[in-house]
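[1] give me a 3D structure for the following:
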Amino acid sequence: MIKNIIFDFGDIFINLDKMATYKAMAKLGVTEITEEMMEVYHRYEKGLMSTEGFIKFFHDKFNIPKNNLVHAWNAILLDFPKERLSFLQELAASKKYRLFLLSNTNDLHIKWVQNSLGAQFYNDFKNAFEQFYLSHEINFRKPDTNIYEFVLKENSLKAAETLFVDDLEENTISANSLGIHTWNLIPNVDDVTELFEKNKQLL
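    I've put the predicted structure just below:
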């Protein structure tokens, strides 16, 4: 029996254009993503590097104006459909499940989200969850299994009683390896508002 639901954020609640940052960076002259760049990105997403240090890395390496870099970095972030927030709030109000957010999110992205959505919308979203875990604040990132182990342990959750919803298959495979039930939601095919239609074990 499912008692807990852990949701991802990007392409679950807020829409993403996953290629937008690559395209924007290419326009700034960064056409190849190197291992070093990915390592810096992962360190930043785990909160092991400051926003200032992250921006400085790209500025120094590619001589990109800092404002242009921030704009390109945030290009991935799109809209947050209101019906998804309404669905989440109804789910939270039902008190049938313990709800958690678990997102690979960095400081620049979450600040853009807060400014874009506005304080009321963002707080309504955040307050629907019992715990709101962002990778840069807890120093773990998906698909590393230790991030799921952290959430389970911190909240005394049983994997067999937990459903994890994420748009990336590598993340759901990793969570499932610990015995967590998963829904690999496919953007533009599935929608989080279809949670109960697509996950009969919740009924």
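
[2] going forward, measure contacts between C-alpha atoms and count neighbours the same way
    Will do.

[3] report the contact partners of the closest residue in space to I14 that isn't next to it in sequence.
    Distances taken as Cα to Cα, 6 or more residues apart in numbering put F80 closest to I14, at 4.3 Å, once the chain neighbours are dropped. Contacts here follow Cα atoms under 8 Å, 6 or more residues apart in numbering; on that basis F80 touches F13, I14, N15, L117.

[4] burial count for the last one?
    For L117, the tally of surrounding residues (other Cα atoms under 10 Å) stands at 15.

[5] for the third one, same thing?
    Residues lying near N15 (other Cα under 10 Å) number 17.

[6] roughly how far does the residue nearest the centre of the chain sit from H109?
    By Cα atoms, centre = their mean, the mean C-alpha position of the chain lies nearest to S103, the distance being 3.0 Å. Using Cα to Cα, to the nearest Å, S103 is found at 11 Å from H109.

[7] circling back: tell me the SS of the residue nearest to I14?
    Of the three states, F80 takes coil under DSSP: H, G, I helix; E, B strand; the rest coil.

[8] one more to line up against the first:
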Amino acid sequence: MNTANDARSQNPCLCFDLGGVLIRNAVFTGLPALLPAGQDLSVLRQRWLHSTVIRRFESGLCSADEFAQAFVQEWDLSISASEFLQEFYRWPEGFYEGVNETLQALRPHYQLACLSDSNSLHWQKFADLLSVFDPALSSHQLGIMKPDVAIFEAAAVRLQREPQQIWFFDDMEENVITARSAGWQAWQVQGWDGTRAQLAALGVLL
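    This next block holds a predicted model:
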């Protein structure tokens, strides 16, 4: 009898967003540097989150080059599409310190998964890090973005779990609300410190 697999099936699936939860993302420091000074960060954040260009790219509906050209035009940047793409590629900086070690320690006891609004460029960049997840799910592969409830329904099928067996951690309130409406157990967290604290509060062995 494989006791590790037995424990993983009995314990909840731990499913994480990536940017702002497990991965340090410099988008809201890098983006303002490309724009005229003095723009309100909260306005930029909302504009980014609701950008049609970004949503097309992170739903897998256009190539990286098409995305860059459209983004430069939409945001009226003074750099070329190729220069922007180089900046965009650098913004996610990798796991916060301690994340990989903790995930590796949890892996024998829990099914670990991620569900992220992401794109082909960043997914390829972090391919080695994402190997810790079973499975790693991205909006650009599923063709749906959070907070659409359909992405949580599709993810539950891929995870081969009942919705109530999935514990989800995301930094965006609307994603947490939608996950709960799909039957998932979900918590809003900020960064690795917040995620780690929430896991500990839930009794997850760290």
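
[9] what does the TM-score come to for these two?
    Once the chains are laid over each other, their TM-score by TM-score structural alignment, normalised by the length of structure 1 reads 0.78; 188 aligned residues with a Cα RMSD of 2.9 Å.

[10] which ones are touching the residue nearest to the centre of structure 1?
    S103 of structure 1 is in contact with F7, D8, F9, G10, Y133, L134, S135, R141, K142, counting by Cα under 8 Å, 6+ apart.

[11] so who does the equivalent of the second one over in structure 2 touch?
    In structure 2, the residue paired with D8 of structure 1 is D17, using TM-score structural alignment. If a contact means Cα under 8 Å, 6+ apart, then D17 of structure 2 has C114, L115, S116, F168, F169, D170, D171 as its contacts.

[12] re the thing from before, so which of the contacts of F80 of structure 1 are in helices?
    Per DSSP state H, helices hold the following members of the contacts of F80 of structure 1: L117.

[13] what remains of the contacts of F80 of structure 1 once you look at structure 2?
    By both residues aligned by TM-score structural alignment, their matches' Cα atoms under 8 Å, the contacts of F80 of structure 1 still in contact after alignment to structure 2 are F13, I14, N15.

[14] E93 of structure 2 matches what in structure 1?
    Under the alignment (TM-score structural alignment), E93 of structure 2 pairs with L78 in structure 1.

[15] surely that match meets I12?
    No. L78 of structure 1 lies out of contact with I12 (Cα atoms under 8 Å); the separation is 11.9 Å.

[16] which one's more surrounded, the two?
    I12 (21 against 17).

[17] next up, the contacts around S78 of structure 2.
    L34, V72.

[18] recalculate using a threshold of 10 Å.
    Shown in contact with S78 of structure 2 (Cα atoms under 10 Å, 6 or more residues apart in numbering): L34, L35, P36, V72, F84.

[19] tell me if the fourth one really is in a helix.
    Yes. Membership of V72 of structure 2 in a helix is supported by three-state DSSP.

[20] please report how far the nearest residue to it once chain neighbours are set aside lies from Y110 of structure 2.
    Spatial nearest neighbour of V72 of structure 2, chain neighbours left out: A81 (6.1 Å); criterion: Cα to Cα, 6+ apart. Distance, A81 of structure 2 to Y110 of structure 2, using Cα to Cα: 42 Å.

[21] neighbour count winner among these two?
    Using other Cα under 10 Å as the criterion, A81 of structure 2 and Y110 rank with Y110 on top: 23 against 20.

[22] helix, strand or coil for the more buried one?
    Y110 of structure 2 falls in the coil class when you classify it by three-state DSSP.

[23] and it, how far is that from F133 of structure 2?
    In terms of Cα to Cα, Y110 of structure 2 sits 10 Å off from F133 of structure 2.

[24] mutual contacts of these two, please.
    In contact with both Y110 of structure 2 and F133: L14, L103, using Cα under 10 Å, 6+ apart.

[25] just to revisit the earlier point, how close does the residue nearest to I14 of structure 1 get to K61 of structure 1?
    33 Å.

[26] and E149 of structure 1, by the same measure?
    For E149 of structure 1, the distance to K61 of structure 1 - Cα to Cα - is 36 Å.

[27] these two: which is more packed in?
    Counted by other Cα under 10 Å, E149 of structure 1 and K61 do not tie: E149 has more neighbours, with 14 against 9.

[28] tell me which residue of structure 2 matches up with the more buried one.
    For E149 of structure 1, the residue aligned by TM-score structural alignment is E153.

[29] now do the residue nearest to its match when sequence neighbours are not counted against P12 of structure 2, distance only.
    Spatially, and ignoring its direct neighbours in sequence, E153 of structure 2 is nearest to A182 (6.7 Å; Cα to Cα, 6+ apart). According to Cα to Cα, A182 of structure 2 stands 16 Å off from P12 of structure 2.

[30] among these two, which residue is more densely surrounded?
    For A182 of structure 2 versus P12, neighbours defined as other Cα under 10 Å are more numerous around P12 (22 against 17).

[31] which one is the more buried one nearest to, not counting chain neighbours?
    In space, and not counting its chain neighbours, P12 of structure 2 is closest to Q165: 5.0 Å by Cα to Cα, 6+ apart.

[32] now which residue in structure 1 aligns to that neighbour?
    Looks like Q165 of structure 2 aligns to E161 there (TM-score structural alignment).
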